[in-house]
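Visitor: sequence? don't have it. structure:
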């Protein structure tokens, strides 16, 4: 079950889950399909739950003079 109410800027475009338990089930299904390991986290803006990567495991694209480059998140 996802929330349909509009969020604030901090979570615009993210899927909102009303319950942590449902977000955990979705994350587990994604993991079983061979995709990234995600975890639910509470959102301070919409007070629902979102899915995010484990700390230090997120990858994203960064623009450079050579085009988009995949970058591994670096944490200390």
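Guide: Great, that's in hand. Computed from a predicted model, the values in this text were never measured in an experiment.
Visitor: Every contact and neighbour count from this point should use C-alpha atoms.
Guide: Noted.
Visitor: which element follows the helix or strand in which residue 29 is found toward the C-terminus?
Guide: Residue 29 is part of helix 20-32 when elements are defined by DSSP states H and E. For helix 20-32, the following helix or strand on the C-terminal side (DSSP H and E) is strand 38-42.
Visitor: got another, please set it beside the one above:
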């Protein structure tokens, strides 16, 4: 079973589109990039899938975590 790395990137809703545009450029080396309402799914050359979730957050509470399933 492949490992799914889930990166949680909290963002204000107003920042979501700007983040997606910048990240798409940064992630140009990924084999597949899928942007959807929940976030961004990236597939690397090693077939690892990274799901980046876009969430609303309190500016004083930034959450970043990696979960390996």
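Guide: That came in fine, so what should we check first? Note that this is a predicted model, so its numbers are computed, not measured.
Visitor: Need the TM-score from the superposition.
Guide: TM-score of the superposed chains, computed with TM-score structural alignment, normalised by the length of the second structure, equals 0.33; 41 aligned residues with a Cα RMSD of 3.4 Å.
Visitor: ok, back up a step: the helix holding residue 29 of the first structure - contacts with which helices or strands?
Guide: If contacts are counted by 3 or more Cα pairs under 8 Å, 6 or more residues apart in numbering; DSSP states H and E, helix 20-32 of the first structure sits against strand 38-42, strand 49-53.
Visitor: May I see these organised as CSV, with mean neighbour count and distance to residue 72 of the first structure added?
Guide: Below are those laid out as CSV (neighbours: other Cα atoms under 10 Å; distance: least, Cα to Cα, whole Å):
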stretch, mean neighbour count, distance to residue 72 of the first structure
strand 38-42, 19, 15
strand 49-53, 20, 11
